[in-house]
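Engineer: Fold the following and give me the result.
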Amino acid sequence: MSDLLSIGYSGLRAYSRAMSTVGDNIANAQTVGYARRTLALREMASGTESALVGRNVSGGGVTIGGLDRSVDKWLIDDARVSAGDADRAATRLSWMTRVEGALSDDSNGISTNLTKLFTTADQLTADPNNPTLRAQFLQSAADIATGFRDSAGQLSGMADGISGAAQSSVSELNANLDALEGINAGLRKARPGSTNEASLLDERDRLVGAISSQMAVTPSYDDKGTVTLRATSSGDTLVGGGTVTHVAVTAAADGRLSFSAGGAAIDPGSGNLAGLGQAADHVADQRAGLDAAAAQFAGQLNAAHQAGIDANGNAGQPLFAGTTAATLTATPLSADQVAAANASGSNGNMLAFGAMRGANDPEAAWSGRLAMQAQATASARAQEAAAWTRADGAAAARDSVSGVDLDREAADLLRFQQAYSAAARTIQVARETMQALLSAI
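Structural biologist: Okay, here's the model as predicted:
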């Protein structure tokens, strides 16, 4: 009789806990980083031994073996790595799109005003003494210089923005590293198979994933589930042995970023920080290219204008001053100082301006720069789309194992409810039997 009561009691306790576990799964079906849990149940054997029949083993109820998390380490690692690659591509594309906007004609009008400058020069060949056309020629030059300065200012602002975003991201990364070491400390004390251990393991995996979204890391685990985290590029330990090594970022004068951990240089490899580093390099290259374009453009047009003669018979003056895009300005000239003439005639220099148009003229050079930026942005966009496709596939594969399926949970809940009712009925039968025996005495 006592065995019957024990069997019933063990069933009530086990199936109550099992229904609670199913309830946790249902409640956390949409919780990021939650891995489905199952309660490990196994038979609890009991037995007797005698000289005649030897060992006699019979069922003694059910016992709880602890909580199991439905996880696949390979799928988790694959999802983590692919998500880091996608974050790098997305961050890089975001800033490259802004660079494309800063260089576009809609933003600075350089292409439009270059065309206007040469068109006005063509018009001056027919009417070289027209003061209105002369003023339009000078205004187009001033607008071009303004466009270069605007683009330089936007690129400079982007460099500052990338540096600020990197500092913020590194601060978040270091906070996650500290939190991960706190999780390690909790796992060392957690009881195996407990709800607390499962929650700590979920948070551990979430933090490792969050860190991977910022830089490439390689985790390794001990038998307690604590993680040692190393930078993939250098192998330097970031978390492990009870210590945390923080990451630092430094911006150079041109905006390029460098990263270090404990004073040693590291390469983020993937994730948000890698994307910011690549974006910073691209912006720095574009700033240098813009300065070179401004200097070349000013040099070509200054030389062409100085080769002519103005309306007062004086040699042409430089149209532009400044050696970089940020310092490029139009020389303050009057309409009479436009050097439309040369030794060959009153419109000779404007004819020479028109002859500049070709494969290496300022218009073609600027159009080529815009085309290269557009091509680089399109390539980055294609890479980002491919990276997210892979990341989404890896996440779906991981969730097929770790995710909560409400239909499956509903079936399990019904099964455990019926088992709980059966255990309760076992106790009731034992009680009624005992009552009948007592009544018969």
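Engineer: hey, let's count contacts and neighbours off CA atoms from now on
Structural biologist: Noted.
Engineer: Could you report the distance from the most centrally placed residue in the chain to S94?
Structural biologist: For the chain, D87 is the residue whose C-alpha lies nearest the centre (C-alpha atoms, centre = their mean; 2.6 Å). D87 sits 11 Å away from S94, taking C-alpha to C-alpha, to the nearest Å as the criterion.
Engineer: T115 reaches E363, doesn't it?
Structural biologist: Yes. Between T115 and E363 a contact is recorded at 7.1 Å, counting by C-alpha atoms under 8 Å.
Engineer: one step back: for Q214, see how far away the residue nearest to the centre of the chain is.
Structural biologist: D87 is 8 Å from Q214, by C-alpha to C-alpha.
Engineer: Identify the contacts common to these two.
Structural biologist: Both D87 and Q214 are in contact with S270, G271, N272, where contact means C-alpha atoms under 8 Å, 6 or more residues apart in numbering.
Engineer: To compare with the earlier structure, here is another sequence to fold:
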Amino acid sequence: MPTISTFLGLQTALRGLLAHQRALDVTSHNVSNANAAGYTRQEAVLGASLPLELMPVQTQTFGGAQLGTGVEVHEYRRLRDAFLDLQARASATSLGYSEARSTRLGQVEEALAEPSDNGINAGLAAFFDAWAKLANNPESTAARQAVLSQAAALAQTVRDLDARLAQIASDAQGELAQLTGAGGEVDRIAREIAQLNVAIARAVQLREQPNDLADRRDALIDRLAQLGRVQVQDDPARPGSVTISFGDAPSPLVTYDSVTWPQTLTAPDGRVGGLLAVASSGGTIDQYRAQLATFARNLADAVNTLHGTTFFSYTPGNEAATLAVAIASPSAVRAGSSGAAGANDVALAIAALRTQPGGPAEEYGRLVDRIANDARSVQNDVTRNSAIADAAEQRRQSVHGVSLDEEMAALIRFQRGYQASARALTTLDETLEVLINRTGRVGL
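Structural biologist: Sure thing, here's the model as predicted:
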């Protein structure tokens, strides 16, 4: 039959002292990490310790009873909401996608240089002005030379724009390779998550609570969500471990301690998806280059047809990058179809291309409008997705972020609990001191 120890009260007060000390330690840990990125607020969950079972013969009613033995820390809990994590990561994925596209389309707008004195619009205007001046003075060698000079400058501007678009696509592809290639950021994140899986699963198996390791893993998953769509699943075979899928890859990226990467991606969303949409074959920049090539081909064909001989040359299938003036001598520039003195019908017809419905100027204007509209649209996406991501992160921080005001209040509460337990311990100690050392010594 269990007996009630004389020192049970001391043990009960000591449990209260130790429990509140652990709670103070956890609160201090929260305060220390208030500004640490990725830190999740922790809480020492206090609860009653196992009671002392009293037999029926030990109670006056012979009904048995349980005698409380104080308090203890049941767990050190991370204050994390999986649903808010899901929302925050989804919004971060959308923001990463729109930011990647916005950055590259902003570079395309800069390369376009419209409106300016150095863009293709200005070059077209100067080219058609030169033909108009030649029509006014068809015998002038200087006017013919001006036509050739403006034509060469226009062709060079078209080639330069195509080269800049190609460079922007190449830079985006380079960034994509750095993110998704072997040893790239996705690979490094996945391998660290796999290592954390092993460490966390081992700690869970030992009935430990690896909260800080879980914080590091969640921070890595958050970064991965910025790069592409992620799906996180608990591994039932290894408690504490997670399986992670990335984008639309055919196989999981991380399975416990193994990493499967690189993999083929087509529409992974996130920053990787944005770069793919912009720079992949048939992507946005390729479409711009194709439209620019169509403009260059149509311009050259229209001028060549009206000129009667090859004025512009180009390589089929690569028109914008190879557009050039095929005439070397001003005397080869035709002002009139008949060749008679004063004939200017060719110069007038080519100059009229400036205002021709569906002509080169209008066609190039459609390209400019498309790029401007795309850039404006994706910037609006960035603004909207940024607001959504900020709101989602604020909701998440309201749960797992550290509030110094709350922690200060908790410090005071646990301090008072610690002091009360210490006072109870002192009182019991004094009582036992009287019982042990002074009982029977009358008059002392």
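Engineer: if we can go back for a sec, checking my notes, the residue nearest to the centre of the first structure in a strand, right?
Structural biologist: No. D87 of the first structure is assigned helix when assessed by DSSP: H, G, I helix; E, B strand; the rest coil, not a strand.
Engineer: What's the match for it in the second structure?
Structural biologist: Residue pairing (TM-score structural alignment): D87 of the first structure is matched to G96 of the second structure.
Engineer: what sits against its match?
Structural biologist: By C-alpha under 8 Å, 6+ apart, G96 of the second structure lies in contact with Q226, L227, G228, D269, G270, R271, G274.
Engineer: Now, the shared contacts of D87 and Q214 of the first structure that are in helices?
Structural biologist: G271, N272 (DSSP state H).
Engineer: and of the shared contacts of D87 and Q214 of the first structure, the nearest to D160 of the first structure?
Structural biologist: Using C-alpha to C-alpha, N272 comes nearest to D160 of the first structure of the shared contacts of D87 and Q214 of the first structure, at 16.4 Å.
Engineer: What residue, apart from its backbone neighbours, is nearest that closest one spatially?
Structural biologist: Sequence neighbours aside, Q214 is the residue nearest to N272 of the first structure in space, at 4.4 Å (criterion: C-alpha to C-alpha, 6 or more residues apart in numbering).
Engineer: neighbours around whatever residue of the second structure lines up with that neighbour, how many?
Structural biologist: If you follow Q214 of the first structure across to the second structure using TM-score structural alignment, you land on L227. For L227 of the second structure, the count of nearby residues is 30 (other C-alpha atoms under 10 Å).
Engineer: distance of L227 of the second structure from Q195 of the second structure?
Structural biologist: For L227 of the second structure, the distance to Q195 of the second structure - C-alpha to C-alpha - is 20 Å.
Engineer: for the residue nearest to N272 of the first structure, helix, strand, or coil?
Structural biologist: Of the three states, Q214 of the first structure takes coil according to three-state DSSP.
Engineer: I figured T243 of the first structure was touching A179, is that so?
Structural biologist: No. Here T243 of the first structure does not reach A179: they are 11.6 Å apart, not a contact under C-alpha under 8 Å.
Engineer: quick one: the helices in the second structure?
Structural biologist: Using DSSP H, helices in the second structure cover 8-32, 82-112, 120-136, 141-180, 185-205, 211-227, 270-279, 284-307, 319-322, 345-351, 360-400, 404-437.
Engineer: Let me know which of these is tucked in deepest.
Structural biologist: Ranked by mean neighbour count, these are led by helix 270-279 with a mean of 27 (mean count of other C-alpha atoms under 10 Å).
Engineer: which residues touch it?
Structural biologist: Helix 270-279 of the second structure is contacted by residues 92-101, 104, 169-170, 172-173, 176, 179-180, 225-229, 266-267, 283-286 when judged by C-alpha under 8 Å, 6+ apart.
Engineer: tally of neighbours for T31 of the first structure?
Structural biologist: The tally of other residues near T31 of the first structure (other C-alpha under 10 Å) stands at 12.
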